Structure formats: C-alpha cells, structure tokens
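**Student:** sequence-free structure coming up:
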C-alpha cells in the first residue's frame, strides 16, 4: 500500500499567535497565512497533523476539557475554510512543573518524537517525505528525532531559536507566506496520487436524513480522506412536495459531493411520474457512474432486489465493480410468501451470486449473508462509523434532559417504553424533560405515541421536536443528561446494530440502552453504558434512575463510552480498511 505524506504543525506560534498559555477562544488569534498553507498541502495530498506540548494543563492553569473545547472550535474554523486538519495530538505532561499525575517525562513531549510516531502508525506515513513546521528548537528536534525529511523553523518570536539549531539541516523563515512560497517551489512538480473513483448509490435523501443518510455520509467522508475520489448519487427523488428537507439537486456537503440522478430531490405529485422515476432512476444512476469513469459503485440502503440487479447489469460490461451493504435481514427472513418469495429467489440466485463485494454491520448478518453470496465475493463486517470530532461539542452546556433521536418506531427503538419510563420517574425528578426527535407522521406508531403523551400526567414535559437538521441533532445530543435507546428483543435487534449508538457515545454523555444483539461485545454495564434487560420496563427505568442518582458515575460512564466509540467506530480507520479491501479486488 502506498504510504502517505504529512505536514506536521506546532500549534502556539505556528497556527495561533503565541501568548501565555492560550486556552480561551477569545484569546486565540490565527497567524496570517495559516489557512492558505494548509489548503495548499491538502491539495497536494498531505495529511495535516498538529503536535503540541500543553504544559498549561500540567501546571494546572487550565484543564484537558478546556483544551478540548478550544480545539473543537479551532478545528471547525479550519473545516469552514476547506483546510481540514486530520488529527491533533497533544502532550499534557511536564517533567518538572507538572502537578500530580501530570508530572512526568512523557515520550510524547517534544523534543521526543512520540506524537509523530503515533501519527505515522495511524496514517501510514512516509516521514522522510513529510514536512514539519515549528517555532522552537524542541519542535525541530522532534522532527529530526523522528526522521521527518523537511523541518522548518518559523523564527518569529524568539531570535535565539535560530542560533540553537544552526548546525542542523533546517530551513528558517520569518513568516508563513515565505514558507508557502518555498513549499510551492519544492513540490510544484508533485502530482497528486491517482485516485480510486467510487460512486456511492443510495435511495436515502441527502445530505439531511436518518440513519442511512448518516452512514452514507461517513462512508463517503472516510473513503475520501483515505485517498479515494467519492461522489454520492441519490438514485431517485426522495422529498415529498409538502415536506421538503433536501432542496438541492447537487452540491457539496462538508466536503462530500452529491447529486440526484433524475429530475431533482422532490417527488412528483403524479403517480405515474413517480413510478417512472422508481423504474428508470437506477438505470440513469448507473449510466452516470459509467459516464463518470468510476472504478467502483457501492449501493448502501434499501433491501430491494431491483436496484442491485439493474446496477450489476449496467456496470458489469464496463468492468465497474459493485459492492452492496446490508444492515438488516433481507426479505428472505421476514416475508416468505407471495411476491416476496419471488423477490427472494431473484436476490439469492441472481443478484447476490454476482456481487464483487458485500458489507454488513454485524457478525450475525455476516453469517446470514455468507450463505447467499458467491465464494468469489469478499464479504466483510463494517461496524458503526462515526466522526467523534464532529459529534463531540464540549462547548455546549449539558442539561438535565433525557434525549432520544430516531424514527420513533417502537419495534426498532422501544419508543413506548422510553415514554413510560419517563412517566415513572418524572415525579421524583422535577428538573428533567424528555425530548424526542423524528417525524411523528412517518411512524406506524403515531397514534400509540400521541396517546401515551396525551394520557401522561407530565405531557408538558415531553417534547416532540419532529424532524430536525443534522447539526441541530448533534447539538441536542450534546445537551443531554442521558441518551436513550430501548431496543426490544427480536430478530431485528438480535442481528443488527444500532447505527445511532456511535453518535450517542461520541458525545461523551452517558447512554441507557438494552442488552440486545452485539451491544455487549462493545459495552459493559456500569462501565461504559447503563444496560437494561430488553422488553423490561422496570429494568430500563431503574437504569435511568441509577444514572440520575449518581452524576459523578454517570460522567465517568459517558467518558468510557466515548473511548469505546473512538477505539471501535472511527470512520477514518474503518474506511481505510474498507478501501484496502476494495483495492485488493480492483
């Protein structure tokens, strides 16, 4: 596998104006030229890595939470300027002036190369072909110790730094514009790597939507950041004329390009026109993949037989590989009579036997679908994927509210038990509200939900927000005292894995869930989540009370849950493995 290059940046003195232990947003001033510098290196295929000593944490001047809050804001500022930073590593220790656990000599503290080596391992970096910019000798020495090939001193604030490294092979400049000009001259002939072109096909609305939309986004984002060229193609119109959420036929959302294959995102009011879009949408989408010279198409979403069959029929003559993802059981396991029996046979005998690759979200589903695909088809488990950096918002004030986000479907998420649990505890926790999101008009349980709320003594404390935008959802989850999911037992829960779980955990807030499917593989009760028995109202209610009665324990559980998400569901790492699989088949 071809190795990546990186631009390593110190923070204070390179990204922002050096002040005494900057840890507040109002004190953070970007150095002129930093965004243009990052934009240039990104276009040349470099990973952007920040490595920073944070002795202010060790000295007790500010906390790691203070640092994370400022860091989240800083990263969003870069993101908004199309200058995304891939990773920030920081060392909170000091060997002499640290307090308590922060007093130690860490291998991560520059001039030691620990942080650089961590980035090398995660991003498969060729350090000899990478660059480092720092404003102190310790920065430069870290680069030299790690074997970074191009080390640059930004000699703005300390005239003595230059003399300390005069015998080293280090370039010295006085501002970022000089460094940018130098970089352009050095790598002006560098061509960007030939990229694998991947089209993600979906029936879900984009960029706003539910679980499938979010999964499509993380697939696209992760594959793109691992070096592929990616576009999301929505196969047919998704929006009802009287409830339009996605309005644009094409665009770019957080760096991900998308377009609707046919007339646009809004469905026709004419029945015949809708059926025409249903039938010809997949055909048109397939030929857009061909015309776009894509190497690979990935179909993520609906469990139909027609769409993958059309995709394979159109793409196969052009040598375009087709991968399909399934996160739920197929018709075969749900409906076995009538027309569905015919659909199942087509899926089994025609569609699945001719796929190039297959992704699914759990071991149970992997076992089921392994029986259907051909031996030549590479079938792989792809777990929940999430960008914790996007989800975690420490600057948002936490409240005492209980929050659920999702489709409001009882057989999937146990929404009725969530409402009933709240009714059982509301009397003793007067400062807590229950907040529910999701389109009430789209759920088959609409009447049951409304009746539960109407008959509740605490109906004024149960808030139905309806469908909200993704950013609103992220902000809401971050306000939660606890995030709730009461999946009942059953075939769906036992074989699938809740995609929202990755986002719940990434907030750092504690979650209350039920022990279904593969959840116990990742989470432990009282350690990284509060886990109740499925279909047991009393058990679920007890777990909510346990969380509310011990805020300190709840906080620790939330932190541990966030670590689980970072270790297992990191979109970049998961999609890097997916891309390796795709490359092995192409």
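**Tutor:** Looks like it arrived, so ask away. The structure presented is a predicted model; accordingly, all values stated were derived computationally and were not measured. Residues are numbered from 1 along each chain as shown.
**Student:** C-alpha only now, for contacts and for neighbours.
**Tutor:** Fine.
**Student:** Now the element after the lengthiest strand in the chain, going C-ward?
**Tutor:** When every strand of the chain is counted residue by residue (DSSP state E), the longest turns out to be strand 46-53. The first helix or strand that comes after strand 46-53 along the chain, using DSSP states H and E, is helix 55-58.
**Student:** returning to what we had before: mind giving me the packing neighbours of the longest strand of the chain?
**Tutor:** strand 5-9, helix 34-43, strand 87-91, helix 114-123 (3 or more Cα pairs under 8 Å, 6 or more residues apart in numbering; DSSP states H and E).
**Student:** Tell me which of these sits nearest to residue 267.
**Tutor:** Of all these, the one in closest proximity to residue 267, counting by Cα to Cα, is helix 34-43 (37.3 Å).
**Student:** How far away from the center of its chain is that closest one?
**Tutor:** A distance of 23 Å separates the centroid of the chain from that of helix 34-43, by Cα atoms, centre = their mean, to the nearest Å.
**Student:** Let me see the contact set for residue 246.
**Tutor:** If you count contacts by Cα atoms under 8 Å, 6 or more residues apart in numbering, residue 246 has them with 205, 206, 207, 208, 239, 265.
**Student:** Could you export those residues to a markdown table, including columns for secondary structure, distance to residue 293 and neighbour count?
**Tutor:** Formatted as a markdown table, these follow (DSSP: H, G, I helix; E, B strand; the rest coil; distance: Cα to Cα, whole Å; neighbours: other Cα atoms under 10 Å):
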| residue | secondary structure | distance to residue 293 | neighbour count |
| --- | --- | --- | --- |
| 205 | coil | 24 | 23 |
| 206 | coil | 22 | 30 |
| 207 | coil | 23 | 27 |
| 208 | coil | 27 | 19 |
| 239 | strand | 28 | 19 |
| 265 | coil | 24 | 26 |
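**Student:** Use this one as the comparison:
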C-alpha cells in the first residue's frame, strides 16, 4: 500500500496555479489501486478556505491558519512542532510512505522534511520555479530573506531527495546538473481537466474581449499587456480587456496604476480574485486569451500554468514565446507566439485574430487539441503514479 502525503504552502482546496497543479496531480493518482492520499497545508488564510475538511474525497488539514508576515517569524517553532507531529501521525507502519513536497526546501518546511526522512518517508520535491533568479521579482525584505534561505537549503535538500518532479526542460536540465544524475527526475508539465471546458461559448454581443487571468507578478508582464491594449483600443472601439487574479501589494499597486493611466480605462474591467466556477465562466466568455510573460531568466525557467487552461477553452491564445512554448506550439497554427515584452507585437497579434475570424477559430481548435493531447491530468497521472511507485519501492 502506498501512503502519499502532499505537503506545501499552497492554498487548498481552492486557489491559483499551485493549488490546481496539486489537485490535478491528486485527481490523476487517486483512481489507482492501493494508494491513500492526504494533504497537509502548512499555512493559509481562513478567508479563502476552510482550514480542514474533505475535498473530492481527499482529507486535508492546515497546520496553522492566518500565519503571515511577522506573525510567522515569531510562530516558527510552533509551526515546526505541529507539522512534525502531523507527519508522524500520518506515517503508516508496514506501508510505503512518500512525502510529496510542493516547492523547494525552505524556512517553513525544511524541519518537517528532515523529520519525515528520518521517520522513513521517501521525499519527492515538485519544483516549478528557479529560485536562483527570484531575487528581483519583489523588493520586500521578507521576500529576499526567503529566497536566500531557499537557495541555501535547496541544493542540499535536492541532493538528498529520493525523486524530483519538474515542470520545464530548464528545470530538468538544471537539477540534473545539480544532482549529477543521482536522483530520479520526472517532467510533469502543466495540467488541466478537460471536463471543465466541455462546450464552445456562443457570443452575445459584438465586443471583442481580451482576457488575462492569473497572478500579477513582475514575470507576468501585465504592463506589457496594458500597453498592447492601449495600442489596440486606440484603433478599435469594440475591444475590451478583462483582468482577474491577484498579486502582492506591490504588484497590485502597479496594476491599478497602469489601469488608471490608460486613456481607455473605461473599457478595462478588473474582476478581482474569482472562485473556480466564476473563473472558468470568464474564460469561456472571452474571445482572445493573453499570456504576456516578460523575457527574464525567472520567467523562462518555469511554465505558465494558465497556458493549459487558455488552450483548453478552444479560444485563440496570444502567448509570449518563453520556456518550452516554442517546442510545443506552432506560431499562427496552435497559438500566436510573440516576442516577450513586446507590446506592439501583442497588439498586432490581437489585431490579426480580430481581422481573420476563420483563422482565429482554427487556431483555437488546434490549441485545444494540443491541450487535450499534452496536458490532460488523466494521462499525466499514469506516468506520475509509475514514477512515485518506483520511488516508493526503491531501496
């Protein structure tokens, strides 16, 4: 019997990219025989989620709720103790115990990981970002302290891991080099549930709605998108922009400043953070979906989770050509790929899609076919299960 415990600082059961990645992994695994799954969330806000419960037949528990900022600093010993106690409680004698850690070893999970290894858990890390390049994405002191701590811990922790899951080719190559090939690596790209996108949406008006949904960090290139929209809106009166998602205080100030400075701000709608059902509805109602990542080492290392969701809708997607995207998507066939950071190229791509509706439809259909073939969690779950099972069975 495989006893699989997911551990991380992601929101659960409802949240953004990290939450959806973990949930899709769980959904792809839980149908296999002889496996039990539970989720330990280190800390999250009680305003977003219940701190404990059952979601999709999976039991989850938050170690400490509403633990952020300086409150976190003073409560670290208690967080360590409670996490270790929970991991000890979930360990099952006579079974194969695996701790699946979302993200790198950091100040809030390193104690628990070391304790779990000592108990007899096999440790698997799921790495989705390259924190070697993460210093510049925020000016906050807490962020810089966190990244320094992660960088110190990660190299040692990864070398002692029993297995590592990565989201991109960049991370696969980097970790292969760091571990000298001694640790098994499994590439798990972005994942989606195609059942959430069952039918094409029928337009109700003549407006063209561009949409961005996700985080608002520096890597996400929101000012680039807003500049592209301003250029497009100056020539087309029927174009509107819809934004949904969230970011830290610094990122949100930049977002609202860009909206306020736009001469077309009356055609920009910021919907805030949406629950899952509302978010998927907004995706289906959009005409063109935009992913304007910038060209930075940090952005190039990851793999934007939202891309899979965008493609699955069957709507045409405009995406910055970063990470593994050029290997996956054909420009003007499966998506419109543009130079990262180039707002004029993004505006031109949107104009092309608006002026060529039949080609736009074909691009959307082809992108959806790619999503179904490459990102469906059901297919990914088979390979992930085999990887975890092999790690659990190893000596």
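**Tutor:** Cool, got the structure. Model, not experiment: these values are computed from the prediction.
**Student:** by how many degrees do the longest strand of structure 1 and strand 87-91 diverge?
**Tutor:** 20 degrees (axes from the mean of the first three to the mean of the last three Cα atoms, to 10 degrees).
**Student:** equivalent range in structure 2 for strand 46-53 of structure 1?
**Tutor:** Alignment note (TM-score structural alignment): strand 46-53 of structure 1 is unmatched in structure 2.
**Student:** Please apply the same query to stretch 119-137 of structure 1.
**Tutor:** Mapped onto structure 2 using TM-score structural alignment, stretch 119-137 of structure 1 spans no residues at all.
**Student:** Look through structure 2 and tell me its longest strand.
**Tutor:** Among all segments of structure 2 classified by DSSP E, the strand with the greatest residue count is strand 35-44.
**Student:** quick revisit: check which residues of the longest strand of structure 1 are buried.
**Tutor:** By 16 or more other Cα atoms under 10 Å, the buried positions in strand 46-53 of structure 1 come out as 46, 47, 48, 49, 50, 51, 52, 53.
**Student:** Off-centre distance for stretch 233-246 of structure 1?
**Tutor:** Here stretch 233-246 of structure 1 shows a centroid-to-chain-centroid distance of 23 Å under the convention Cα atoms, centre = their mean.
**Student:** start to end distance for it?
**Tutor:** Terminal residues of stretch 233-246 of structure 1 are spaced 14 Å apart (Cα to Cα, to the nearest Å).
**Student:** Which of the contacts of residue 246 of structure 1 are retained in structure 2?
**Tutor:** For the contacts of residue 246 of structure 1, the contacts that are reproduced in structure 2, applying both residues aligned by TM-score structural alignment, their matches' Cα atoms under 8 Å, are 205, 206, 207, 208, 239.
**Student:** and which of those residues is nearest to residue 132 of structure 1?
**Tutor:** Nearest to residue 132 of structure 1 among these, with distances taken as Cα to Cα, is residue 207, at 35.7 Å.
**Student:** quick one: that closest one from residue 258 of structure 1, how far?
**Tutor:** Residue 207 of structure 1 is 8 Å from residue 258 of structure 1, where distance means Cα to Cα.
**Student:** Would you mind giving the buried residues of strand 46-53 of structure 1 as CSV with distance to residue 475 of structure 1 added?
**Tutor:** Rendered in CSV, the data for these read as follows (distance: Cα to Cα, whole Å):
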residue, distance to residue 475 of structure 1
46, 31
47, 28
48, 26
49, 26
50, 26
51, 28
52, 28
53, 30
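**Student:** coming back round to it: quick one: which two of the kept ones among the contacts of residue 246 of structure 1 are the most distant?
**Tutor:** When those are compared pair by pair using Cα to Cα, the farthest-apart members prove to be 207 and 239, with a separation of 11.9 Å.
**Student:** Need the winner for burial among the helices and strands packed on strand 46-53 of structure 1.
**Tutor:** When neighbours are counted by mean count of other Cα atoms under 10 Å, the highest per-stretch mean among those falls to strand 5-9, a mean of 25.
**Student:** Look through structure 1 and tell me its longest helix.
**Tutor:** The helix spanning the most residues in structure 1, taking DSSP state H as the definition, is helix 271-291.
**Student:** okay, the next helix or strand after that helix sits on what stretch of structure 2?
**Tutor:** Stepping forward along the backbone from helix 271-291 of structure 1, the first helix or strand reached (DSSP H and E) is strand 296-300. Mapped onto structure 2 using TM-score structural alignment, strand 296-300 of structure 1 covers residues 98-102.
**Student:** Can you name the residues in contact with the host helix or strand of residue 73 of structure 2?
**Tutor:** Under the criterion DSSP H and E, the helix or strand holding residue 73 of structure 2 is helix 69-90. Identification of contacts with helix 69-90 of structure 2 by Cα under 8 Å, 6+ apart yields 42, 63, 64, 67, 108, 109, 111, 112, 115, 116, 119, 142.
**Student:** Nearest to residue 273 of structure 2 among those residues?
**Tutor:** Nearest to residue 273 of structure 2 among the contacts of helix 69-90 of structure 2: residue 67, at 20.3 Å, using Cα to Cα.
**Student:** That closest one reaches residue 41, doesn't it?
**Tutor:** No - Residue 67 of structure 2 is beyond contact range of residue 41, at 11.7 Å (criterion: Cα atoms under 8 Å).
**Student:** more neighbours, those two?
**Tutor:** The residue with more neighbours, out of residue 67 of structure 2 and residue 41, is residue 41; 22 against 19, by other Cα atoms under 10 Å.
**Student:** Would you quantify the distance from that one to residue 13 of structure 2?
**Tutor:** According to Cα to Cα, residue 41 of structure 2 and residue 13 of structure 2 sit 10 Å apart.
**Student:** Contacts for the longest strand of structure 2 next, please.
**Tutor:** If you take Cα under 8 Å, 6+ apart as the criterion, strand 35-44 of structure 2 is touched by 1-12, 26, 30, 51, 58-67, 79, 83, 108-109.
**Student:** Please pick the buried ones from those.
**Tutor:** For these, a burial check counting by 16+ other Cα under 10 Å picks out 2-12, 26, 30, 51, 58, 60-65, 67, 79, 83, 108-109.
**Student:** ok, residue 323 of structure 2 - contacts?
**Tutor:** When the contact criterion is Cα under 8 Å, 6+ apart, the partners of residue 323 of structure 2 are 168, 169, 170, 299, 300, 301, 302, 303.
**Student:** Let me see the ranges of the helices in the stretch 51-200 of structure 2.
**Tutor:** 69-90, 110-119, 141-159, 169-178 (DSSP state H, counting those that start in this stretch).
**Student:** which one of the ones you listed lies closest to residue 268 of structure 2?
**Tutor:** That would be, of the helices of the stretch 51-200 of structure 2 and by Cα to Cα, helix 141-159, which comes in at 30.3 Å.
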